[in-house]
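Participant: Here you go, sequence then predicted model.
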Amino acid sequence: MAEDRAPDPSRDPSRDPAGGVTPPDAQGLVRSPLHERHVALGAKLAEFGGWSMPLEYPSGVVKEHTAVREAVGLFDVSHLGKASVTGPGAADFVDATLSNDLRRIGPGQAQYTLCCDEQTGGIVDDLIAYLHDEEHVLLVPNAANTAEVVRRLAAVAPAGVTVTDEHRDHVVLAVQGPRSDDLLAAVGLPVGHDYMSFAVAPYAAQGLTHDVVVCRTGYTGERGYELVAPVAAALGLWDALVAAGEPLGLLACGLGARDTLRTEMGYPLHGQDISLDVTPNQARLGWAVGWGKDAFWGKEVLTAERAAGPRRRLQGLVATGRGIPRPHMTVSLTPDVLLGEITSGTFSPTLRKGIGLALLPSFVADDAEVGVDVRGRREVFQVVRPPFVAPSVRT
């Protein structure tokens, strides 16, 4: 998630409580339908994927991070893309293009998958596919890549299959943490379904009833849910969650905490850890590829790379001292032997030390010690295989 297409004010359905249209800000960034709520909470806003989104609230990144690990956090991630693939054979079409095997799941389930380049196998985007039925698959790509994913799919869609960009028609809220079930139950939404499954439930907001997709997914490593709702339901749903969450220890959380949480899990971020220059084999995402399928974009080149072994792999790094890695810091085996650079790096609030991800040559062992140039000092890090913190998504 890095940058989105240029905002189009005429298509922005973000609305204030009176029903008016909220225009893009002075920088031309798209505003979330919940923008005014974030401002009222004192959020620090930042550009992300062409949107103006909360980076953190006055509580701060560490407290927001801890709330998700210990209680419950609420994220507005409406910048994420939304695209529908509909029509006879829609599910077959998605299965023949995206990497994962959609036939491993059934209606009412979701799946992590990859859109790869046909020629190079590089990752155009990583996304979640929601299988409603054989004629409807909802895709949730990253903000920056929605238009490109839609373009590639629409260009080869068979007759009768339609690919529709619904990027700004819905909000996406992430309710994450061990008390997420309590929070959703308190506002009348369904809970308790299996990991990577979803339910479509009616929700009344501002005098209307809307269908809300409630999915057991997330980007934090904690038990939690992601809610996809029409823009018209955004304000009522957000307000209800905030009010019901107060006795549960809920904090509104920004993209800063989302980044520290996902890095502790070793979840890759498109535009940093994965990109068109990185293949699923290199990113340790081969588990999200249906190798036995007849077809998917990039199958031939990726199968060959898998057989030969990738030249590099995404590795985890943990500081043995006080160093905190940041993107683009160099990684070396010795001061004179460079290996690569940090792709994601942060201070882990859970471990209380620096952690990072880096694309390193495949000969670097999982337990090796390497150096990271942290502002001119060579800090020692141990190479590990992520996650850095044990996940709780299935509990």
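Facilitator: Nice, I can see it. None of the values given here were measured: they were computed from a predicted structure.

Participant: Every contact and neighbour count from this point should use C-alpha atoms.
Facilitator: Will do.

Participant: Start and end of stretch 262-279, how far apart?
Facilitator: 20 Å (CA to CA, to the nearest Å).

Participant: Just the buried residues of it, please?
Facilitator: Buried residues in stretch 262-279, counting neighbours by 16 or more other CA atoms under 10 Å, are found at 262-276, 278-279.

Participant: And stretch 289-309, by the same measure?
Facilitator: Quick answer for stretch 289-309 (16+ other CA under 10 Å): 289-291, 295-299, 301-302, 305.

Participant: another structure for you, compare them:
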Amino acid sequence: MAETHTSPQEGSLRPSPLYPRHQALGAKFAPFAGWEMPLEYEGVIAEHNAVRHHVGAFDVSHLGKLVITGPRALEFVNSCFTNDLNRAKDGGALYNLCCTVEGGVVDDVICYRFSEQKILAMPNAANNADVARRLRDAAPADIDIADEHTEWAVIAVQGPEAPGIVADLGLPTDHDDFMEFKTASFEGTELLVCRTGYTGEKGFELLVPTSAAGPLWDELMRRDVQPCGLGARDTLRLEMGYPLHGNDLTTDITPVQARMRWAIGWDKPDFWGKDVLTAERENGPRRRSWGLEAVKKGVLRPGMDVYDGEEKVGRTTSGSFSPTLKKGIALALLDSGWKPGADLEVDVRGRRLPVKVVKPPFVDSSTR
């Protein structure tokens, strides 16, 4: 029998299918893109370190799920999003971008290729409806876009011990490549085991029907997997230099400016924003995303001005304390021309904090 889930703020915030379990574990909740999601359990630093050194589990069920089907589904998605799905094989996933015709980023989207007739696109929660609308507005009559946002839960199991934990659940871990996915069964329920994640560590994202999400989560907890909130997910992704939509990617920030040209299939006949992005690539962007590391004690946050002397040369887009490096780090859009090694300053509440320009990631990745 499917479980029912209620939130203390029923009607305003949507609860995860795992909401009662998060409550039982003492999670602190926060609003996130219309959902009430766990921010932390034992603390961001403890959860961050568990993923870097052992294993943690995140409830990321708020991520969107759009199923695109039809005789030319792959061809259609390829004509909309930036990356080339022909780079992936059936059973493979690909990081993608949904852009405006002006080249700004509506959202970053993971696309799972089942076949040329079926693609699963996973936008961020805040943009799921917008991405679905844009696809439907562009879709020919023989293409269907089904919004299955609430029909699936997503549990990310991340960290160096993740393969052993997932295998102990009877699920496959012998994926040939990063970003590959496999269909499997857990207690009689079919689910997807995806070799994906947004932490920089080895791990898997498990896409499971909402009715079976609770038992799967319970089995992870029985194996002493650390439950982790979105706070640790943010510090983990920032250490890797992974962008957060709404901060590092927006409709005012292009993929070329965000150093994401690798996520564009430049040789494709067309995709949304191609002409503008091609021109920007050829002419060079007026600004570009770089990493900043604090030289002295201080925490960097989004929206802080960056200076070279008295000249403002950029603005931070993401920032936090790095539990791994034990220093403040940030991503920032800087005027064109700055390079790694440059010394700048960030205005932190009226105090100038010295920083050094670096090329992300801030820490090494073990995903492969």
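Facilitator: Yes, it's here. Since the structure is predicted, the reported quantities are computational estimates derived from the model, not experimental observations.

Participant: Inside helices: which ones of the buried residues of stretch 289-309 of the first structure?
Facilitator: Applying DSSP state H to those, the entries found in helices are 299, 301-302, 305.

Participant: Switch those residues over to TSV; also include distance to Thr320 of the first structure.
Facilitator: Putting these into TSV (distance: CA to CA, whole Å) gives the following:
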residue	distance to Thr320 of the first structure
Lys299	39
Val301	38
Leu302	35
Glu305	33
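
Participant: just these now: which is nearest Gly89 of the first structure?
Facilitator: Lys299 (20.8 Å; CA to CA).

Participant: What residue in the second structure is paired with the closest one?
Facilitator: Matched by TM-score structural alignment, Lys299 of the first structure corresponds to Lys274 in the second structure.

Participant: do you know how far that match is from Thr235 of the second structure?
Facilitator: Lys274 of the second structure is 32 Å from Thr235 of the second structure, by CA to CA.

Participant: and what of Gly103 of the second structure?
Facilitator: From Gly103 of the second structure to Thr235 of the second structure the distance is 28 Å (CA to CA).

Participant: and what of Ile119 of the second structure?
Facilitator: For Ile119 of the second structure relative to Thr235 of the second structure (CA to CA), the value is 30 Å.

Participant: neighbouring contacts of the helix or strand that contains Glu264 of the first structure?
Facilitator: Applying DSSP states H and E as the criterion places Glu264 of the first structure in helix 255-265. Residues from elsewhere that reach helix 255-265 of the first structure, judged by CA atoms under 8 Å, 6 or more residues apart in numbering: 53-56, 61-62, 64-65, 75, 219-221, 268, 344-349, 355-357, 386-391.

Participant: before we move on, what about stretch 121-133 of the second structure?
Facilitator: 33-34, 62-68, 98, 106-112, 145, 147, 149, 245.

Participant: likewise stretch 100-111 of the second structure?
Facilitator: 93-99, 119-124, 127, 131, 245, 249-255, 272-274, 276-277.

Participant: Strands of the stretch 51-200 of the first structure, start to end?
Facilitator: 51-56, 73-76, 83-86, 109-116, 123-133, 136-140, 162-165, 170-176, 198-205 (DSSP state E, counting those that start in this stretch).

Participant: Kindly name the residues of the second structure that line up with the fourth one.
Facilitator: What that stands for is strand 109-116 of the first structure. By TM-score structural alignment, strand 109-116 of the first structure lines up with residues 92-99 in the second structure.

Participant: same question, the third one
Facilitator: Alignment of strand 83-86 of the first structure against the second structure: residues 66-69, by TM-score structural alignment.

Participant: can you check the first one too?
Facilitator: Aligned using TM-score structural alignment, strand 51-56 of the first structure spans residues 35-40 in the second structure.

Participant: in the superposed pair, what's the mean gap between that stretch and the first structure?
Facilitator: Comparison of stretch 35-40 of the second structure with the first structure after fitting gives an average deviation of 0.3 Å (mean CA distance after the TM-score superposition for the first structure).

Participant: What are the contacting residues of that stretch?
Facilitator: 7, 13-16, 19, 22, 27-31, 47, 59, 62, 228-232.

Participant: how close does the most centrally placed residue in the first structure sit to Ala257 of the first structure?
Facilitator: Geometric centre of the first structure, nearest residue: Tyr219, 5.5 Å, by CA atoms, centre = their mean. Distance, Tyr219 of the first structure to Ala257 of the first structure, by CA to CA: 11 Å.

Participant: ditto for Ala43 of the first structure
Facilitator: Ala43 of the first structure is 13 Å from Ala257 of the first structure, by CA to CA.

Participant: Tell me who's in contact with the counterpart of Arg168 of the first structure in the second structure.
Facilitator: Counting by TM-score structural alignment, Arg168 of the first structure corresponds to Thr150 in the second structure. Counting by CA under 8 Å, 6+ apart, Thr150 of the second structure makes contact with Thr210.

Participant: if I look at Thr150 of the second structure, how far off is Phe114 of the second structure?
Facilitator: 20 Å.

Participant: One more: Lys312 of the second structure?
Facilitator: Distance from Lys312 of the second structure to Phe114 of the second structure, by CA to CA: 48 Å.

Participant: More neighbours: which of these two?
Facilitator: Neighbours were counted for Lys312 of the second structure and for Phe114 using other CA atoms under 10 Å; Phe114 has more, 19 against 16.

Participant: mind listing what that one touches?
Facilitator: 90-92, 120.

Participant: do the same with Gly56 of the second structure
Facilitator: 47, 50, 157-159, 162, 225-228.

Participant: Now name the helix or strand holding Asp364 of the second structure.
Facilitator: Judged by DSSP H and E, Asp364 of the second structure forms part of no helix or strand.

Participant: Translate it into the numbering of the first structure.
Facilitator: By TM-score structural alignment, Asp364 of the second structure lines up with Ala390.
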